[in-house]
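Trainee: could you look at this predicted model? Sequence included:
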Amino acid sequence: MLKLWTSIIICSLAGNMYAQLDISKLSASGFENIIFAEEEDTIRIFFEHREFRNPGHSIQYAELLMTDRTRDKNFLWIPLLHNVPIYVYDTQNLKSRLLSFAEKEFFQKNNKPFRNYRFNFRLHPQFSARFGYFTDPFETKLNFILGARIYLARGLSMQSGITIPVHNNLDNHGKKLRAAPTMLHYFAQPWNSHFVSLSAGTFYNDRYGLDLEYRFAQLDSNWSFGLAGGLTGYYRLYGLEYYSESMDDIYAIADVEWRTGIENTTLKLSAGQFLYMDRGARIDLIKQYPAAELGLFASHTDIGNTVGFQFAFSLWPGKILRNDKFELRTSESFRWAYSYNGFDPVAKQVRRGTPRLANVLRNYNEKWVKAVLTR
């Protein structure tokens, strides 16, 4: 612990040209909130890179950039998620572990969100489709959302943007420019392996209100457990015209997820009261690929039954424009799902514009990160 606190002084010295050089190189390539903690034989690097879904890819990219790194030192990589350190990955020894108390204290002291993050704008498509209706067999809606997330404090951010309608013969939302879902979002790991997410504001699927998630996820385990709940109401925004109804839709869902160990597949079972007072259960089979995720699902609830598929991946080309203070990029996680029963809202959850904890933390599992790093 004494060594780590000594590193605070080392990293703050203007004469530490090695750290300055690598921070500059990493920052120019999209890395943010880069903090070095250097000891005699170890260098810890805290960082965040918002273009990658998988922290293994961001670590690989960083190591490729740091070709002049000191060979006699071991690098420990500590990726951040929403300005919160998640786990420690040792790429030299292919090991990983929880953060120590001293590492958490060091990050807390050196973390400066307003100085260490860019104004980051994301171009994100919103696509919905329904096939097979007799009078209009291909009903689709496509919007582009130009959104931004600003970090206000550790784990606390504001997300907003503009919705740009492109095509719609699916519903009556029309083609006026309007505000994208806007919310305050708080993410934390108050204790090791315990994660919390709280969102308040307007969401997708015409809902507004509060959404709370808790997840117990030991990143060296094949099992994780989650709870999600919230209170929402209906709202409609058409241009500058706003209409809303009272928040009276309560939902509460529990889930368990098991990493099977077979071909990077995961089984997830969710049950409880979904949106629209819909009670029932859903099962997902998810296959992870280094750059994407593909899943099949089936649901049985009071409203009805359905099966379908979903996928998620980062959109090309990633960076569009970038300098020291500003970045425009495509979405790091475009997720789309298709349900056979497209007319009934079976087993629906609120879509917040921020991925669910299970979908995010699945990528931080040490077995998966190791698999990505060794490919």
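Mentor: Done, it's in. Numbering: from 1, shown residues only.
Trainee: going forward, measure contacts between C-alpha atoms and count neighbours the same way
Mentor: Noted.
Trainee: what segments of this structure are helices?
Mentor: In the chain, the helices defined using DSSP state H lie at 2-12, 17-28, 55-65, 101-110, 113-116, 357-361, 366-373.
Trainee: which one of those helices lies closest to residue 182?
Mentor: Nearest of the helices of the chain to residue 182, taken as CA to CA: helix 357-361 at 18.9 Å.
Trainee: contacts for that closest one, please.
Mentor: Residues from elsewhere that reach helix 357-361 (CA atoms under 8 Å, 6 or more residues apart in numbering): 53, 195, 197, 213-215, 217, 219, 226.
Trainee: quick check: which of the helices of the chain is nearest to residue 172?
Mentor: For the helices of the chain, the distance to residue 172 is smallest for helix 357-361, at 30.5 Å, taking CA to CA.
Trainee: what separates that closest one from the chain centre, distance-wise?
Mentor: Offset of helix 357-361 from its chain centre (CA atoms, centre = their mean, to the nearest Å): 7 Å.
Trainee: A further structure is provided below for comparison with the first:
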Amino acid sequence: MMKNKRNDDKRMRQMLLTALLFLFPWLAGAASYVPLLRQLGMENIREAAGPEGVYLCWEDPVYRGPVRGLAEVLRQLAAQEELTQETHLVILENGWPQLLITVPAGSWTDYREERVTWTEFVNSLELTYDTDEAMRHFSDAKTEHRSAGKVDFVIYPQLQLRNSWMDKIYGASVNIAPAIEMQLWKGASFTGQVIFPIWNNLIGEMDYIRAGILTLRQEVRLPKRWMASLTVGNFTQQRIGADLQLTWRTADDRWLLGARGGLTGASVVQDGHWQVSRWERLSGAVWGRYFEPHYQLELELTAERYIYGDYGARLDCVRHFGETTVGLFAMVSGGEANGGFSFSVPLPRKKRMRRKAVRVRLPEYWGLTYEAQSGNEYAERRLGRRYQTDPVVSRSNRFYNPDFVRKQLLRQ
């Protein structure tokens, strides 16, 4: 009798353990997907598992834009037969979360067994900019394949056109501006750029080798979808100083509000010498943006105090055609009107070499802005001047809007 009772107790324990592992498979220890992400070349990888499902986050230094790398990760994960749980994927940029993608538990099996198409699979995903809750699961997770200290040597082509003279049709300059770009620690990055003139018919510093973007930048992701950044160094428009920026957006990134303030001085090359002045000019802006998902359209309204003290307002209308963007803008500053267009296009290659110590590459995107300007007075008074703190001028760069990402995923 005692022996039978012990056997019954043993069978009961085995049945209970089997039931627990069936209902809560994470108790058995989930399979690790870190090696898979490392094989794809992803960096800053973290992994966690719990009763809510599997959690993975990574930074993508290999694929151009935010979508191609995500599509490849989704396809590779879908091929893992043991993955049947709800999965939460977080894309990082410079160490900070940008986008959360939640894959329902049943979607993995349905796509793996071809019960649904890629389009149906993508439409089952939940995409949101609200990453706070998901990131709490990584608090004790170890970061694998860190990106800190790895260097990109990026060769930027530059083209500048001017039409402000009566004695020539156009002024132009063509430059090559290589830059060293490095992530230092979480949210911190360094950019060091030198501009080499190739050809120009302008006067001034255009004939000289000179500093381009030379900055130290620290970004911070704050709760409730706030993002702040402080950039110190040499900017465009012959400015040197400090720039502070703060943005907030809704979870679906349809609406965005931003504010920026800068304190700068002059940074010019005269007679071959680099000369800088005290940081005395205060500039700033507040803006709001709405993203219309059907036409992939951005509408942005900005009120701004420009570099040289003039005040104005600007309306931008930008449409995304995949990774290519085309925009129109109209503005008024100092009582004078201005307008023009802009565009940016992706540059080869779609997939870059994996970064080990130093990687040489082109920028992901190249952009150009044309200003009509309403007469010579606009140029002489230096109205509507705003600086950039980043060498990449493209609306596609670091664009993680959930509606945009889903639409581009459907095309992969």
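Mentor: Everything's here; your move. It should be emphasised that the depicted structure is a prediction, and the values quoted were computed from it without experimental measurement.
Trainee: may I see the ChimeraX selection of the buried members of the contacts of helix 357-361 of the first structure?
Mentor: In ChimeraX, a selection of the buried entries from the contacts of helix 357-361 of the first structure looks like this (16 or more other CA atoms under 10 Å):
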select :53,195,197,213,214,215,217,219,226
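Trainee: of the contacts of helix 357-361 of the first structure, closest to residue 40 of the first structure?
Mentor: Distances from residue 40 of the first structure to those, taken by CA to CA, are shortest for residue 219, at 28.2 Å.
Trainee: right, and that closest one touches residue 195 too?
Mentor: No. In this structure, residue 219 of the first structure is not within contact of residue 195 by CA atoms under 8 Å, at 11.4 Å.
Trainee: common neighbours of those two, please.
Mentor: Common neighbours of residue 219 of the first structure and residue 195 (CA under 8 Å, 6+ apart) do not exist.
Trainee: quick one: the strands in the stretch 151-300 of the second structure, in order.
Mentor: For the stretch 151-300 of the second structure, applying DSSP state E, counting those that start in this stretch gives strands covering 151-162, 171-185, 188-200, 210-222, 226-234, 239-249, 255-270, 273-276, 281-292, 297-305.
Trainee: between the ones you listed, which one is closest to residue 16 of the second structure.
Mentor: Nearest to residue 16 of the second structure, of the strands of the stretch 151-300 of the second structure and by CA to CA, is strand 210-222 at 43.8 Å.
Trainee: buried stuff in the closest one?
Mentor: Residues of strand 210-222 of the second structure classed as buried by neighbour count (16+ other CA under 10 Å): 210-221.
Trainee: next: stretch 354-367 of the second structure.
Mentor: So, applying 16+ other CA under 10 Å, buried residues of stretch 354-367 of the second structure: 355, 360-367.
Trainee: could you do stretch 289-309 of the first structure as well?
Mentor: Neighbour-count burial for stretch 289-309 of the first structure [16+ other CA under 10 Å]: 290, 292-301, 305-309.
Trainee: before we move on, back to that, what's the closest of the helices of the first structure to residue 231 of the first structure?
Mentor: Proximity to residue 231 of the first structure (CA to CA) singles out helix 357-361 among these, at 18.2 Å.
Trainee: residue in the first structure paired with residue 256 of the second structure?
Mentor: Residue mapping for residue 256 of the second structure onto the first structure gives residue 224, with TM-score structural alignment as the criterion.
Trainee: no wait, residue 334 of the second structure
Mentor: The alignment partner of residue 334 of the second structure in the first structure, by TM-score structural alignment, is residue 302.
Trainee: isn't that match right next to residue 279, touching?
Mentor: Yes. Contact status for residue 302 of the first structure versus residue 279: in contact at 5.6 Å, counting by CA under 8 Å.
Trainee: overlap in contacts of those two?
Mentor: Common neighbours of residue 302 of the first structure and residue 279 (CA under 8 Å, 6+ apart) do not exist.
Trainee: residues in contact with the residue lying closest to residue 73 of the first structure once chain neighbours are set aside?
Mentor: Excluding the flanking residues, the one nearest residue 73 of the first structure by CA to CA, 6 or more residues apart in numbering is residue 41, at 4.8 Å. By CA under 8 Å, 6+ apart, residue 41 of the first structure lies in contact with 72-74.
Trainee: now rank those residues by neighbours and give me the top one.
Mentor: residue 74 (18 neighbours; other CA atoms under 10 Å).
Trainee: quick check: closest non-adjacent residue to that one.
Mentor: Nearest to residue 74 of the first structure is residue 42, by CA to CA, 6+ apart, at 4.7 Å.
Trainee: in contact with that neighbour, which residues?
Mentor: Taking CA under 8 Å, 6+ apart, one finds 73-76 in contact with residue 42 of the first structure.
Trainee: JSON lines for those residues, including distance to residue 105 of the first structure?
Mentor: Output for those, formatted as JSON lines (distance: CA to CA, whole Å):
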{"residue": "73", "distance to residue 105 of the first structure": "23"}
{"residue": "74", "distance to residue 105 of the first structure": "21"}
{"residue": "75", "distance to residue 105 of the first structure": "19"}
{"residue": "76", "distance to residue 105 of the first structure": "16"}
